[in-house]
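1. structural data only, the sequence is not supplied:
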C-alpha cells in the first residue's frame, strides 16, 4: 500500500496542496496555506449533520473503593418521577441464579442418583448448543417465570411457562476462573425475533416487553432474543418458577443477611430487624419481590429504589455463600432436599437434561471462587416512548461495552487488564501529535470525518487528510517511527487503538514528520474505540458474591 510501509513527512507538495483521491477527493486538508502543515485554523464541519460527535473518554474503574460497584453516579434526574425500574431487574435473579449456584456449588445434582427424581427438559432445536461441553466458554440463560405451578407440580412434570419475570445470562469463562451474571429486566422493551416452536413458526414482534417472550413461545425463543440483544451465543437454559426462592432457601435452611436498618412490608408480611439474620421460605420470597415503596421501613424508604437493589443483590451473594459452604456440602439430608427441590422447580434444555450432564454442569460452576462471581445489571435507560416511566430500553453503548468485555472472558471482579507495553509511557500533547489519515474502509468520507474529529474535538490540529489508501484493509493501522512513540501512544489513547494496530518502524525520522494512520474495516465512527474494551462501562451496577457488608 503506497506510502504506508513507513512514515513520511507532511504533504510533499507544500502546505495546502495535498490532493485527496477517490471518494475523499475535494475534502478539506487539515492545515492552512503558508504555515507548517496542521498549524492553521481548525477545519470547520461540512454541515451540522456531518460533524463528528464528541466521544466519551475510555471508562474508568468499575468498582468503588468500598468494593461495591458504582451505581449510576451523576445520572441526570428526569423532570417527573417515573416508577422506578431497577428493583425489577433483580426480582427473579435470586431464584434463577440461586438454582444455578446450588447446582454448581454443592454438586447437589449427584443426589438425583439417590432420589430417583428427574428433571423436565425441552428441545429448543438450534437455539442453543447441540451438545453439552465441559470445555470452552459457556453461556447459560436463567429464566424465572411468574408461574405458580411450581408450588405444587410433581417432580419431572413440565412447569407452566407464565411470563418471563427476569432473565439472567450466566457467562462461565473458558478457564473457569470467573462467572459473570447479567440480569435483564422484564420491563425492557425490545424486538422479539421470529421463533420456531414445534412444527410452527411464531412471527416476530417489535416493541415488546421482555417478559412476554415466553407467551406462545418456548424458552428457545428467549435464548434467541438474548443472543440478539447481547451478541453472545446462548448454549443452554435453566428455567424456574414462582416457587424457586421459597423452596431453595427452605432446603438450604435459610441464608444469612445483614441489614443496617429494619425492613418491613405490611402488604407481604415481610418484617426483618436490623443486623445479621437468616431468611427463608415465604419471607425470602417477599424480600426479593419487594418492589413497592415499603411503608414504615427505615431500611428501604419511599422511593429508595437504590437501597432495594442493594438488598436484593446482597441476598444473591448470601445465597451463593450458603450453597457453597462446608455445612451444605457435607450434609447428606440437605443435599437430598436440594435435589428434590431442584427437580420440582427446574426445566432445562435437552443437552443438559440428563443426570450425568447436570452433574458435569455442577462441576463446572463449582470451580469458580465466590470472589470471582459477579452479579451485574444490564445497562438500561428510561424508554423515551413511554410517558409513564414503567418501561426501559437498552443502553446500547454501555451494554455493547459490557458484552465485549464478557466475550473476551475478562472477569468483572478483577481490575483492568494490564496494557500492552506499546501503550505504556509518556504521551505527546494533541498539538504536538502529527498524523495523516488515510481511508482504507471503502466508506465515503471516513478519513475526513476522523480529521474533523481530531481537529475540532481532540485538538490535533497538525493532522491531514491523505484520501484513499491504495486498497481497502481489514484492520486499522498506525505506522510511526521510534522517536514518534509518544505521539503514537497519544493517538492510540484518543482513538482507542489496540496495541496490535501500532506498527513501529526501525529508524527515527525528522521532527516534523507525520505518522500514517490508515482506517480499516474495523473502524466504525470518530471517537468510537477500535480496540475491544477491557473494562466494563462506567457506572455498571454490580457486586461480587463475597461481599458481606450490611445494606439498607
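-> Cool, got the structure. Everything numeric in this text was worked out from a predicted model, so none of it was measured. Numbering: from 1, shown residues only.

2. use CA for all of it now, contacts and neighbours both
-> Fine.

3. my guess is residue 300 meets residue 310, correct?
-> No. If you go by C-alpha atoms under 8 Å, residue 300 and residue 310 don't touch, sitting 10.0 Å apart.

4. higher neighbour count, the two?
-> Under the neighbour definition other C-alpha atoms under 10 Å, residue 300 and residue 310 were set side by side, and residue 300 has more, 27 against 21.

5. please compare the first structure with the one that follows:
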C-alpha cells in the first residue's frame, strides 16, 4: 500500500472538538494550568475583583472579605471538587495526547518499514521477447490460472555468491538459469503444480533483447543459457514459446538469497534413503559438498544451497529436480506450520529477507503486489501440490552432456497446464456430483466371520 491507499486519506471529515467528547480542552496557561484550573484556584483563593454573581455562585462572601465564614468554607470545598475534576480531565487529556502520538508513531514506523521493503526489491521486464501467447480466458466465475516462473541463478557477481558457489573466474560471466520451475496455480486456487525442466535440456530459444543488445533465436542450446540471452524475461519468453502457457510473472534468486531464505524459515525438511556425499572423484569432478546421513534432516544456510545444487550424488538431473521439488514442498510445509500468512512478526521477518533475496518482474515489484501474490498460495493444501519434471532423453549430438524433451510426454503436460487440469488425484473429478449423505444413521459394517478351521 502506498500513501494514497490509506483509508480515508484526502477525504477526512471534520475532527470533533474535544469538548464534544465530554472533556475539557482549554488552553494551558503560562504555568501549565488550564483555564479550568485557573478558575478553580481563583475560587479557592477568593480572587480579588470577582463579580458578586460569580462569588455568590461559588458560595463565598463579598469580594475582598477574606473568605472566613461558612460560605467561604463551602466555596473552598467546591473549588477542591472542581480542581479534582479538572485533574481527571487533565490526565485524560494527556492520555489522549500520548495515545495519539503512539498511533502516529506506529503509523509512521509502518510506513517507513513499508518503504524500506519496497526499496529492497529489484525488478526487470516481464518478457524478453514476443512469444505470441495470450493469457487464458476467465472461467465462469471470472478467475484465471496464475503462472509464475521460478528461476535460480548461478550468478557470481558479488563476494557472497563467490564464497558460496566458487568460481571467482566467473565473476564477470553472465549468469545461467540453473534452476527453472513453473509454478501453476489453478483458477479456483485449490490446487497447484510445479513443473521443472532440467537445466541442460536443449530447446528452441526465441529472439530476445535487453537494454544492451538483441540476441538471435537459436535451436541448439540448453535452456539455462536463456538467462544469458536477455535476462529472466528471455527465460520466461522461452517457456511461453515452448509450452503455449501464458506466464504472469517471474521471480529469481541467487546463491546468497537461497541461504538467507532457508535461514529465515528456520530450516527445510528433506529426506534421503541412503547417505549422500557430493564430492569430487577421479571420474567425476566438482560436487556441491553436501554430506547427509540416511534419514530426515532440516537443512538451512549453506547446506540448503548444497542440496539444491547437488547433481552427482543424486545420479542425474532428473533426480536433482526431484530433490529441488522436495525442498519446495518442505518450505511450503514450514510456512504453513509457522502461520506465516497471519503472524505479523513472522511475516515482517520473511518480507525483509525475501525482498532482499528476490528479483522479480516489474509488475510485482512492490510489497503489496508480492503480498497479494503470496496470498494466492495460502489456501492450497500440501496434498494438492504436485511436482513433476518433464521427461527427457539424451541429446544425440552431445549425449554425455545435454538432454532433449520427450515430445509426446512434454506435449501432454503442456496441454494439461493450458487447460488448467489438476495433476494430482486428490480433488473432485471434473463434473463429478457430490455424493449424497445417507438419510438415517449409518449402520456399522458386519465384521467378517473367521474361516472354519
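-> Yes, it's here. These numbers were taken from a predicted model, which means no experiment stands behind them.

6. and the TM-score between them?
-> Once superposed, the chains reach a TM-score of 0.58 (TM-score structural alignment, normalised by the length of the second structure), with 297 aligned residues with a C-alpha RMSD of 3.5 Å.

7. within the helices and strands, which one has residue 373 of the second structure?
-> According to DSSP states H and E, residue 373 of the second structure maps onto helix 367-375.

8. compared with the first structure, how much does the next helix or strand after that helix deviate?
-> Next helix or strand after helix 367-375 of the second structure toward the C-terminus (DSSP H and E): strand 385-389. Compared with the first structure after fitting, strand 385-389 of the second structure has a mean deviation of 0.9 Å; criterion: mean C-alpha distance after the TM-score superposition for the first structure.

9. strands along the stretch 201-350 of the second structure, start to end?
-> With DSSP state E, counting those that start in this stretch as the criterion, the stretch 201-350 of the second structure has strands at 201-205, 208-209, 214-215, 218-222, 249-253, 268-272, 276-277, 291-292, 295-299.

10. so which of the ones you listed is nearest residue 417 of the second structure?
-> strand 249-253 (15.8 Å; C-alpha to C-alpha).

11. stretch 52-71 of the second structure aligns to what range in the first structure?
-> Under TM-score structural alignment, there is no match for stretch 52-71 of the second structure anywhere in the first structure.

12. ends of that stretch, how far apart?
-> 14 Å (C-alpha to C-alpha, to the nearest Å).

13. picking that back up, as JSON lines, the strands of the stretch 201-350 of the second structure with mean neighbour count and distance to residue 55 of the second structure would be great.
-> Shown next, in JSON lines, are the strands of the stretch 201-350 of the second structure (neighbours: other C-alpha atoms under 10 Å; distance: least, C-alpha to C-alpha, whole Å):
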{"stretch": "strand 201-205", "mean neighbour count": "22", "distance to residue 55 of the second structure": "97"}
{"stretch": "strand 208-209", "mean neighbour count": "22", "distance to residue 55 of the second structure": "90"}
{"stretch": "strand 214-215", "mean neighbour count": "16", "distance to residue 55 of the second structure": "93"}
{"stretch": "strand 218-222", "mean neighbour count": "15", "distance to residue 55 of the second structure": "99"}
{"stretch": "strand 249-253", "mean neighbour count": "22", "distance to residue 55 of the second structure": "79"}
{"stretch": "strand 268-272", "mean neighbour count": "19", "distance to residue 55 of the second structure": "80"}
{"stretch": "strand 276-277", "mean neighbour count": "18", "distance to residue 55 of the second structure": "96"}
{"stretch": "strand 291-292", "mean neighbour count": "16", "distance to residue 55 of the second structure": "92"}
{"stretch": "strand 295-299", "mean neighbour count": "15", "distance to residue 55 of the second structure": "82"}
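
14. same list (the ones you listed) but as CSV, adding distance to residue 181 of the second structure.
-> Shown next, in CSV, are those (distance: least, C-alpha to C-alpha, whole Å):
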stretch, distance to residue 181 of the second structure
strand 201-205, 13
strand 208-209, 20
strand 214-215, 23
strand 218-222, 15
strand 249-253, 10
strand 268-272, 18
strand 276-277, 24
strand 291-292, 25
strand 295-299, 21
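
15. so which of the ones you listed is nearest residue 38 of the second structure?
-> strand 249-253 (66.1 Å).

16. so where do the helices sit in the second structure?
-> 35-45, 52-58, 70-120, 159-165, 232-243, 255-265, 301-309, 317-337, 344-357, 367-375, 407-418 (DSSP state H).

17. deepest of these, which one?
-> Greatest average neighbour count among these goes to helix 232-243 (a mean of 25), per mean count of other C-alpha atoms under 10 Å.

18. equivalent range in the first structure for that helix?
-> Using TM-score structural alignment, helix 232-243 of the second structure corresponds to residues 219-230 of the first structure.

19. residue 420 of the second structure matches what in the first structure?
-> Match for residue 420 of the second structure (TM-score structural alignment): residue 409.

20. against residue 175 of the first structure, how distant is its match?
-> From residue 409 of the first structure to residue 175 of the first structure the distance is 9 Å (C-alpha to C-alpha).

21. got any residues that touch both of those two?
-> When C-alpha atoms under 8 Å, 6 or more residues apart in numbering defines a contact, the residues bordering residue 409 of the first structure and residue 175 alike are residue 137.

22. those two: which is more packed in?
-> residue 409 (21 against 13).

23. the more buried one contacts residue 174, correct?
-> Yes. Contact criterion C-alpha under 8 Å: residue 409 of the first structure and residue 174 qualify, at 7.2 Å.

24. what is in contact with these two at once?
-> Common neighbours of residue 409 of the first structure and residue 174 (C-alpha under 8 Å, 6+ apart) are residue 137.

25. how about the helix holding residue 373 of the second structure, which residues of the first structure does it hit?
-> Going by TM-score structural alignment: helix 367-375 of the second structure matches residues 355-363.

26. quick one: the matching stretch to the second structure mean distance?
-> Overall, stretch 355-363 of the first structure averages 1.3 Å from its counterpart (mean C-alpha distance after the TM-score superposition for the first structure).
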